[in-house]
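> Sequence and computational prediction follow.
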Amino acid sequence: MPPAPQAYRPATALLDLGPTFWDPVEGANFPGTIVRYRNDRAAAEVGLADLDDAEWVRHFGRFAPLPDTLPQPLALRYHGHQFRSYNPDIGDGRGFTFAQLYDRAGRLMDLGTKGSGQTPYSRFGDGRLTLKGGVREILATEMLEALNVPTSRTLSLIETGEELVRGDEPSPTRSAVLVRLSHGHIRIGTFQRLAYEQDEDGMRALVGYVLRRLYGEESDDPIRLLDHVVRRTATLAARYMAAGFVHGVLNSDNINVTGESFDYGPWRFAPSWDPNFTAAYFDQTGLYAFGRQPEAIHWDVMQLAASLRLVAESEPLIETLQTFASHYQPAIADALLWRLGVVPRGAEPDRALVQTLERALRTTAAPLDRTFFDLFGGTVPASYDAAWDGLRAALADYRPRKPSDHPYWQGEPCAMLIDEVEAIWAPIADSDDWSRLHAKVDAIRQMGEALA
């Protein structure tokens, strides 16, 4: 039986930071609003499951304030490194935060938008989101949640009746506004802006806000904050790898200090364990390729450490930053063993198993989703050739972490490669047929139940 719906518990914590952290804005006045996706499972976790469609549109398409939370939308200010080049001219350019709520675990959650109109940080952009971009974000967040990756949740997608021109897809194309449920929207780039502006008071206030509101600690110690972020982002990097996921744009303004993945643009799932596989056509140097993601995320955390020098000594920051690898190694072992469906045995045997698994995946170029499906529970099928003998031996002393009796294991593996993403979008574009998307979400959630 699913857990009972969470009571609605609003918050206004973001207002405590003060107006130097955000700009009040208004949502666009869209010509139409058609609910295309509502995530009632996520809504139930923050007390919003009982909204009818009219209320849903009113709050998530027209942005009428929810009761007792933020009185108006706020576009957050931040800077960031974009492909390693520092950019002080960014911020929420097509989105804003418009509500804060507590979930059933007691975490402070933000409701943020994508495609809600122009803000002071839109520069030359129209502040809009394509409907296809919204569909892609639904698929990314559902798949990552099922694969045990800490991620924002796509709460709502509403088609808005505008025609958008984009240079990288057939235009004009349909428009939408997306609402994201996320454990905060404080980015590494939020701290970088304060360091750039030498705002020591603002930096101390932000450190305290993150520790108290997002980590639940009565502290304002920047070293403690960095330690949290190092641990959380090392886990995120490890789970990206175990999921075979490539974010595509791991800029410092896209890294949430809670270690939760969000903001999905040119993402892809890798067909095989190929370290050089990239998601973005414009990532010509492979900076954010599959195998470079842990290093890319570590580099971003280095920028947080550099920013915190405004309020902390260098030596403890450096010492804390250098623990990233020591957190990543057990995290990647845990993530891959979870995907294999076996119980960990300890640091040394688990590390050896991971090395053997990665070598087999890399040398055979085996399809990731099929392989993890076949190996779940720790048995290598007899049909796998001698290239897998090392893994057979390494798995001999491992036991399954759960029985393989879920109906999912009697079918075919659930995957999300680019061809299927396009196949899901095609009937929506051609005939407004959403059945394939809804069927895929159901299949992903079934996989998540089998793996959980």
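Perfect, I can see it now.

> all contacts plus neighbour counts: C-alpha atoms, from now on.
Noted.

> end to end, how far does stretch 100-115 reach?
Distances were taken as Cα to Cα, to the nearest Å; on that basis the terminal residues of stretch 100-115 are 19 Å apart.

> scratch that, stretch 63-75 is what I was asking about
Counting by Cα to Cα, the length from the leading to the trailing residue of stretch 63-75 is 14 Å.

> how about the helices of the stretch 51-200 of the chain, start to end?
Using DSSP state H, counting those that start in this stretch, the helices assigned to the stretch 51-200 of the chain run over residues 53-60, 131-146, 188-196, 200-209.

> After the last one, which helix or strand is next?
Under the assignment DSSP states H and E, the closest C-terminal helix or strand after helix 200-209 is helix 222-243.

> quick one, strands of the stretch 1-150 of the chain?
Chain-ordered strands for the stretch 1-150 of the chain, with DSSP state E, counting those that start in this stretch as the definition, fall at 10-11, 22-24, 34-38, 74-76, 80-82, 85-87, 97-102, 108-114, 129-130.

> Use this one as the comparison:
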Amino acid sequence: MKALDELTFDNRFARLGDAFSTSVLPEPIDAPRLVVASESALALLDLAPEQADLPLFAEIFSGHKLWSEAEPRAMVYSGHQFGSYNPRLGDGRGLLLGEVYNDAGEHWDLHLKGAGRTPYSRMGDGRAVLRSSIREFLASEALHALGIPSSRAGCVVSSSTPVWRETQEHAAMVLRLAQSHVRFGSLEYFFYTKQPEQLKTLAEHVLTMHYPHCQEQPEPYLAMFREIVERNAELIAKWQAYGFCHGVMNTDNMSILGITFDFGPFAFLDDFDEHFICNHSDHEGRYSFSNQVPIAQWNLSALAQALTPFISVEALRETIGLFP
């Protein structure tokens, strides 16, 4: 296991260039204090568990210090939100600090949520509150323990920095780990903004870095899309089996890896209610528990539209039809 200053960085996404993300430094929070850390999640980085007890740990994951090899980036993407296309979203309060390459040969994104304002913050303050950060930590690690594919939560750091929501709360940051932060909406952004070269670059990045085995198939992009469909089918089946309701299944919240991603107003069912709605803003129940299966298929159709430059419409339709 390694110390904090011994991690190996290989920032593949940052190397794609400024069309895909913007260089932004974290805005530190005051008087940082470690609330909780996941030993098993940090082990994915080969990080020794006792490193979380060091003052440097809280300083890094509160935005006060960075590794020299880190390249903080705010990723750009768009997406369909409640069925309507939003042309420009992006990381409004999170930063991809970099990618750690572990001894098992895996790359893990270090994404710091609540890291401050970015060019994509719009009217937001770029902050996350302690309450929601703890919720995300618990949900990420619980889903993983249940065998449901999910992003991981490395730690939560609290602060004395005040933020206003319904009432005054304390700002916090949560370290999210995933092998990719590319979303359906990442590809949609370049498709709808008519940037074919950038769309091709991002599609090749996903294929090469995350689905390399598909390159051996006669139609690599079709093979990749088929696996994305299969992964999402398995994911949603497990959500339904365990009574997990995501609440905000916009295409910008759908991972290209088929994992649970972007925890917001999620909930678990206490009693079976197929019409259960966990998002109080979802007045029509678009993302109700019973709608998660058809919405996932709808989202895959939205992704398919962005892949039409590489895959025939007939093949895309046939593949989407495989979704249960």
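Noted; the coordinates are in hand. Note that the coordinates shown come from a computational prediction; the quantities given were computed from them, not determined experimentally.

> What's the TM-score once they're superposed?
Here the superposed chains carry a TM-score of 0.92, computed using TM-score structural alignment, normalised by the length of the second structure; 317 aligned residues with a Cα RMSD of 1.9 Å.

> before we move on, back to that, which among the strands of the stretch 1-150 of the first structure is found nearest to Thr141 of the first structure?
In this view, the strands of the stretch 1-150 of the first structure are compared for proximity to Thr141 of the first structure by Cα to Cα, and strand 34-38 is the closest at 13.0 Å.

> Next, the mean deviation of that closest one compared to the second structure.
Taken against the second structure, strand 34-38 of the first structure registers an average deviation of 1.0 Å after superposition, with mean Cα distance after the TM-score superposition for the first structure.

> Highest mean neighbour count out of the helices of the stretch 51-200 of the first structure?
Counting by mean count of other Cα atoms under 10 Å, helix 188-196 has the highest mean neighbour count of the helices of the stretch 51-200 of the first structure, with a mean of 24.

> Can you give the distance from stretch 153-164 of the first structure to the centre of its chain?
Taking Cα atoms, centre = their mean, to the nearest Å, one finds stretch 153-164 of the first structure lying 19 Å from the centre of the chain it belongs to.

> Residue range in the second structure corresponding to it, please.
Per the alignment by TM-score structural alignment, stretch 153-164 of the first structure matches residues 152-163 in the second structure.

> Which residues does that stretch contact?
Contacts made with stretch 152-163 of the second structure from outside it, assessed by Cα atoms under 8 Å, 6 or more residues apart in numbering, are listed as 29-39, 41-42, 58, 61-62, 127, 129-130, 133-134, 136-137, 140-141, 144, 168-178.

> sorry, back to before: minimum distance to Gly112 of the first structure: which of the helices of the stretch 51-200 of the first structure has it?
Ranking the helices of the stretch 51-200 of the first structure by distance to Gly112 of the first structure, with Cα to Cα as the measure, places helix 53-60 first at 9.7 Å.

> average gap between that closest one and the second structure?
After superposition, helix 53-60 of the first structure averages 1.8 Å from its match (mean Cα distance after the TM-score superposition for the first structure).

> Tell me which other helices or strands that helix touches.
Applying 3 or more Cα pairs under 8 Å, 6 or more residues apart in numbering; DSSP states H and E, one finds that helix 53-60 of the first structure contacts strand 34-38, strand 153-164.

> isn't Arg166 of the first structure right next to Ser175, touching?
No. Distance between Arg166 of the first structure and Ser175: 10.9 Å, which falls outside the contact criterion (Cα atoms under 8 Å).

> Can you pick out the residue with more neighbours from those two?
Counted by other Cα atoms under 10 Å, Arg166 of the first structure and Ser175 do not tie: Ser175 has more neighbours, with 23 against 11.

> Could I get the contacting residues of the more buried one?
With Cα under 8 Å, 6+ apart, Ser175 of the first structure has these contacts: Arg128, Leu129, Thr130, Leu131, Glu159, Thr160, Gly161, Glu162, Glu163, Leu164.

> Equivalent analysis for Ser122 of the first structure, please.
For Ser122 of the first structure, the residues meeting the contact criterion (Cα under 8 Å, 6+ apart) are Ile90, Gly91, Asp92, Gly93, Arg94.

> Burial check on the closest residue to Asp263 of the first structure other than its chain neighbours, number of neighbours?
Spatial nearest neighbour of Asp263 of the first structure, excluding adjacent residues (Cα to Cα, 6 or more residues apart in numbering): Asn254 at 6.7 Å. When neighbours are defined as other Cα under 10 Å, Asn254 of the first structure has 23 of them.

> go on, Glu6 of the second structure?
A total of 11 residues lie near Glu6 of the second structure under the criterion other Cα under 10 Å.

> how much space is there between it and Lys200 of the second structure?
With distances defined as Cα to Cα, the gap from Glu6 of the second structure to Lys200 of the second structure amounts to 34 Å.

> Now a PyMOL select for only the buried ones of the contacts of Ser175 of the first structure.
Buried residues within those, by 16 or more other Cα atoms under 10 Å, are selected in PyMOL with:
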select buried, resi 128+129+130+131+159+160+162+164
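
> between the contacts of Ser175 of the first structure, which is nearest Leu337 of the first structure?
Checking the contacts of Ser175 of the first structure against Leu337 of the first structure with Cα to Cα, the nearest one is Leu131 at 36.3 Å.

> ok, now which ones touch the residue nearest the centre of the first structure?
Most central in the first structure under Cα atoms, centre = their mean is Ser261, positioned 2.4 Å from the mean C-alpha point. By Cα under 8 Å, 6+ apart, the contact list for Ser261 of the first structure reads Val149, Pro150, Thr151, Ser152, Leu236, Ile255.

> about what we covered before: now the helices and strands packed on helix 53-60 of the first structure in JSON lines, with distance to Thr323 of the first structure?
JSON lines is the format used below for these (distance: least, Cα to Cα, whole Å):
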{"stretch": "strand 34-38", "distance to Thr323 of the first structure": "40"}
{"stretch": "strand 153-164", "distance to Thr323 of the first structure": "29"}
